[in-house]
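1. what follows is a predicted structure for the sequence shown.
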Amino acid sequence: MRSWIYIFSLILSIFFTGCATNQSEVKSVFQTNAASLITKDQERIQKLLVKFKTKLDKRNPKNFNTKNEKKIYSVLNDFNKKLLLKYQGKIIKDYKEYLELAFSKTPLLNRNDYLILGLRYMVSYAYDTEDIHNVTALQYDKEKLSKLHKNLQILRWKIKVDMDENNKYLFLTWQNNWQIELETRLNLNKDITYEDIQNLDSIKSNKESLYSHSNFSFEVILTQMIDAVENSLIALGEEPIDLGVSAVKFFIFL
C-alpha cells in the first residue's frame, strides 16, 4: 500500500515540477480560453442586436428608414462593416452621439436607426472588434466593457420610460395599444370614464383586454445583452456592478 502511495506522490511531484517550468504557457492557455469565451459573448450580443432591431421596427414602423434597413442588418451581422448616418448635414461617428439623438425629446426622423446604430457601435467599441489581435483576455479593455455594462443598464431604463416634449413615449416597447390610446386621451386633458376605456379601439375590437400582459420582450433582450457583458467581465476577473433603478434614473451615457 505504501509503495503505491510513494509512486503516486512521485508522479504528482514530477507533474507539478513540470508545470512550474511552464507556468507562462499555462497562463497563456487560460487567457486564450477566456478570450474565446469573450468572443462568444460578443457574437451572442450581435445576434441579440438583430433580434432587437426586428422587434423595434415592428413595434415602431414609422420610425426607421426602409432604404437603410438591409445596410443596418449588414453592419449588425458583420462588425467589420460600417454605416454612418447624418444629422443636420453632419456625419455622426461616436456612439454617444447616436444614443443622445435617439433619446432626444425633439422630433427626429428614423429614431430607431439612431438607437440601433448607437447600440451597435457601443458594443463594437467596448469589445475592440477592429483589433484582430485580441487573442488573449488581457488584450480586452476592462474599463470599456464596464462602461458598456453600465450603459446597457441605463438604456434598458430609458427605452422604457423616456418621453418626448409632447409627453409621448419615444419608443413603444412594453406598452399595450389600449394604454397608448388611453394616454393620448389623457394628454388631451379629457375626462375618462370606465365606459370610455371599454370603447378604446383595442379593447372594443377584442384585440386586447384590460388584463393583457405588457410586452417585456425588449427588456428581456437587453437583459440578455447585459448578462453577456457580465460574463465577459467575470472572465477578465472583474466584478460587474448593478446600478439599480434609483441610479440609472440619473446617469447619462458614459
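-> Perfect, I can see it now.
2. C-alpha only now, for contacts and for neighbours.
-> Fine.
3. now do the end-to-end distance for stretch 74-89.
-> Start-to-end span of stretch 74-89 (C-alpha to C-alpha, to the nearest Å) is 24 Å.
4. residues making contact with it?
-> Residues from elsewhere that reach stretch 74-89 (C-alpha atoms under 8 Å, 6 or more residues apart in numbering): 46-47, 49-50, 71-72, 91-93, 114, 120, 124, 129-130.
5. likewise for stretch 95-110?
-> Contacts to stretch 95-110, defined as C-alpha under 8 Å, 6+ apart, come from residues 62-65, 92, 111-112, 114-115, 117-119, 121-122, 158, 162-165, 170, 253-254.
6. so residue 135, which of the three states?
-> coil (DSSP: H, G, I helix; E, B strand; the rest coil).
7. residue 21: neighbour count?
-> Residue 21 has 10 neighbours, counted by other C-alpha atoms under 10 Å.
8. so it versus residue 14, what's the distance?
-> Distance, residue 21 to residue 14, using C-alpha to C-alpha: 11 Å.
9. filter the contacts of stretch 95-110 down to the buried ones.
-> Buried members of these, scored by 16 or more other C-alpha atoms under 10 Å, are 63-64, 92, 111-112, 114-115, 117-119, 121-122, 158, 162-163, 170, 253.
10. check contacts around residue 121.
-> By C-alpha under 8 Å, 6+ apart, the neighbours of residue 121 are 94-95.
11. can you do 10 Å?
-> 75-76, 79, 82-83, 93-96, 98, 127, 129 (C-alpha atoms under 10 Å, 6 or more residues apart in numbering).
12. need the strands for this protein, in chain order.
-> Applying DSSP state E to the chain gives strands spanning 86-87, 90-91.
13. pull the most distant pair out of the contacts of stretch 74-89.
-> 47 and 91 (26.3 Å; C-alpha to C-alpha).
14. looking at the two, which is more packed in?
-> residue 47 (13 against 10).
15. leaving out chain neighbours, which residue sits closest to that one?
-> Distances taken as C-alpha to C-alpha, 6 or more residues apart in numbering put residue 77 closest to residue 47, at 7.4 Å, once the chain neighbours are dropped.
16. the one you found - how many residues pack around it?
-> 16.
17. presented hereafter is structure B, for comparison with structure A:
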Amino acid sequence: MNSIKVLSLCILVLFFSGCMPKQEDVKDAFQSNSANIIKKDYKKIQKHLLSFKEKLDKRNPQSYSKNLSPRIYRLINDLEKDFLLKYKKSTLSNYKDYLQIAFSKDNIVSRNDYLILGLYYLIYDSYELDKGHRVIALEYDKEKLGKLHKNLQILKWKLKVDKDVFGNYLFLTWQNNWQIELAKKSKDNEQISYEKIAELKFIKENKESVFDHSNFSFEILLTQMIDNVENSLTALGEEPKELTVKAMFLFL
C-alpha cells in the first residue's frame, strides 16, 4: 500500500514538473509582452502627432504648406521615412535640422511643417521604426528612448515660450487672441494697465474675456506623448526622469 502511495506521489511530481514553465520561457514571454506594450505606445504617439498637426495648422494657418499637408499626413500614417524637406537648397535628413529650423528666430516659411517632420523623425529614429516590430523588448534602444523622453519635455516648454526676433510667438498654441493682440502692442518692460487691456479688440467686442482659460490641448497632446514614452521606458526596466527648468535649455 505504501509503495502505491509513493508511486502516485512520484507521478504527480513528474507531472507538475513537466507543466511548470522554464525560467527562460517566462523571461521570453515577459520580453515579448513588453515588446507589444512598446508597439502600442508608439502607435498611440502616432495618433497624437496626427492630432497635433491638425490643431497646429488650424491655429497657425499661414505657417504650413497646404500642398504638402496630404503628403505629410500619409507619411505619418504609413510610418514611412521617404519624404524630406529642403532648406536653403539643402535636403534635410536629420530630425535635429528640422527642429532647429522650426525654432529658429528667423522668418521661416512653413514653420509648422519643419516642427511636425522634426517631431515625427525624432520619434521614428528613437523607436527605430525602420526595423519593424521587435519580438522582444530588449531589441529597443533604451538610450534613444530616454533621449526622446527628455526632448519631448523640452519641446513642450519651447512651444509655449519661444519668440522670434520681433517678440512674436513662433507658434500660437495656448494663447487667447487678446493675449496675442496685447503682446503685439506692448513694448518691452512697458507696464500693462487695465485700460489698455479693455481697449483690445477681442475684449472690447466681448469675444473673449481675461477670465477665459488658455488652450491646453497642445500641452495635453505632448504630455500624452511623453507619458507613452515613459510607459515604454518602464517596460524596458528604466525609470523615466522629469527635467528641471535649467535642463530645459539643453535642446536636443
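-> In hand now; what should we look at? All figures in this text were calculated on a predicted structure; none of them were measured in a lab.
18. for stretch 237-254 of the first structure, buried residues please.
-> Neighbour-count burial for stretch 237-254 of the first structure flags 240, 248, 253 (criterion: 16+ other C-alpha under 10 Å).
19. which one of those residues is nearest residue 188 of the first structure?
-> Proximity of those to residue 188 of the first structure was ranked by C-alpha to C-alpha; the top entry is residue 248 with 30.0 Å.
20. what's near enough to touch the nearest residue to the closest one once chain neighbours are set aside?
-> Distances taken as C-alpha to C-alpha, 6+ apart put residue 154 closest to residue 248 of the first structure, at 5.1 Å, once the chain neighbours are dropped. By C-alpha under 10 Å, 6+ apart, residue 154 of the first structure lies in contact with 148, 243-245, 247-254.
21. tell me where the longest helix sits in the second structure.
-> With secondary structure taken from DSSP state H, the second structure has its longest helix at helix 23-59.
22. in the first structure, what residues pair with that one?
-> Alignment of helix 23-59 of the second structure against the first structure: residues 23-59, by TM-score structural alignment.
23. repeat for stretch 139-154 of the second structure
-> Per TM-score structural alignment, the counterpart of stretch 139-154 of the second structure in the first structure is residues 139-154.
24. what residues does stretch 139-151 of the second structure touch?
-> Residues from elsewhere that reach stretch 139-151 of the second structure, judged by C-alpha under 10 Å, 6+ apart: 31, 35, 38, 119, 122-123, 125-129, 131, 133-134, 154, 157, 225-230, 232-233, 236-243, 247-248, 250-252.
25. rerun that using 8 Å as the cut-off
-> 122-123, 125-128, 134, 226, 229-230, 232-233, 236, 238, 240-243, 251-252.
26. so how far is it from its chain's centroid?
-> Here stretch 139-151 of the second structure is found 12 Å from its chain centre; the criterion is C-alpha atoms, centre = their mean, to the nearest Å.
27. got it, and stretch 77-84 of the second structure?
-> Centroid displacement of stretch 77-84 of the second structure relative to its chain, using C-alpha atoms, centre = their mean, is 17 Å.
28. what's the answer for stretch 125-134 of the first structure, then?
-> 17 Å.
29. just the terminal-to-terminal distance for that stretch.
-> 13 Å.
30. identify each buried residue in it, please.
-> For stretch 125-134 of the first structure, by 16+ other C-alpha under 10 Å, it's 125-129, 134.
31. just to be sure, which of those residues are found in helices?
-> Going by DSSP H, the helices hold 125-126 from these.
32. can you list the buried residues of stretch 125-134 of the first structure in CSV and add distance to residue 199 of the first structure?
-> Supplementary listing: these in CSV, determined by distance: C-alpha to C-alpha, whole Å:
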residue, distance to residue 199 of the first structure
125, 49
126, 49
127, 50
128, 53
129, 52
134, 59
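33. helices - which of the buried ones among the contacts of stretch 95-110 of the first structure land there?
-> Of the positions in those, 111-112, 114-115, 117-119, 121-122, 158 sit in helices, assigned by DSSP H.
34. make a markdown table from these and add distance to residue 179 of the first structure to it.
-> Below are those laid out as a markdown table (distance: C-alpha to C-alpha, whole Å):
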| residue | distance to residue 179 of the first structure |
| --- | --- |
| 111 | 22 |
| 112 | 21 |
| 114 | 26 |
| 115 | 24 |
| 117 | 29 |
| 118 | 28 |
| 119 | 27 |
| 121 | 33 |
| 122 | 32 |
| 158 | 18 |
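35. spatially, which two of these are the most separated?
-> Greatest spatial distance among these (C-alpha to C-alpha): 121 and 158, at 18.1 Å.
36. hmm, back to that, quick check, nearest of the buried residues of stretch 125-134 of the first structure to residue 214 of the first structure?
-> residue 126 (31.8 Å).
37. residue contacts, the closest one?
-> Counting by C-alpha under 8 Å, 6+ apart, residue 126 of the first structure touches 141, 144-145, 147-148.
38. keep only those of those that are in helices.
-> Reading helices off the contacts of residue 126 of the first structure with DSSP H, I get 144-145, 147-148.
39. could you identify the buried members of those residues?
-> Judged by 16+ other C-alpha under 10 Å, buried ones among these: 144-145, 148.
40. can you list those in TSV and add distance to residue 201 of the first structure?
-> Converted to TSV, those look like this (distance: C-alpha to C-alpha, whole Å):
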residue	distance to residue 201 of the first structure
144	46
145	45
148	40
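41. if we can go back for a sec, out of the strands of the first structure, which is closest to residue 186 of the first structure?
-> For residue 186 of the first structure, the closest of the strands of the first structure is strand 86-87, at 32.8 Å, according to C-alpha to C-alpha.
42. relative to the whole chain's centre, how far out is the closest one?
-> Distance of strand 86-87 of the first structure from its chain centroid, counting by C-alpha atoms, centre = their mean, is 23 Å.
43. check the mean deviation of that strand from the second structure.
-> Here the mean offset of strand 86-87 of the first structure against the second structure after fitting is 0.2 Å, by mean C-alpha distance after the TM-score superposition for the first structure.
44. and for residue 2 of the second structure, the neighbour number?
-> 7.
45. could you check how far it is from residue 182 of the second structure?
-> 94 Å.
46. equivalent analysis for residue 71 of the second structure, please.
-> Separation of residue 71 of the second structure from residue 182 of the second structure (C-alpha to C-alpha): 36 Å.
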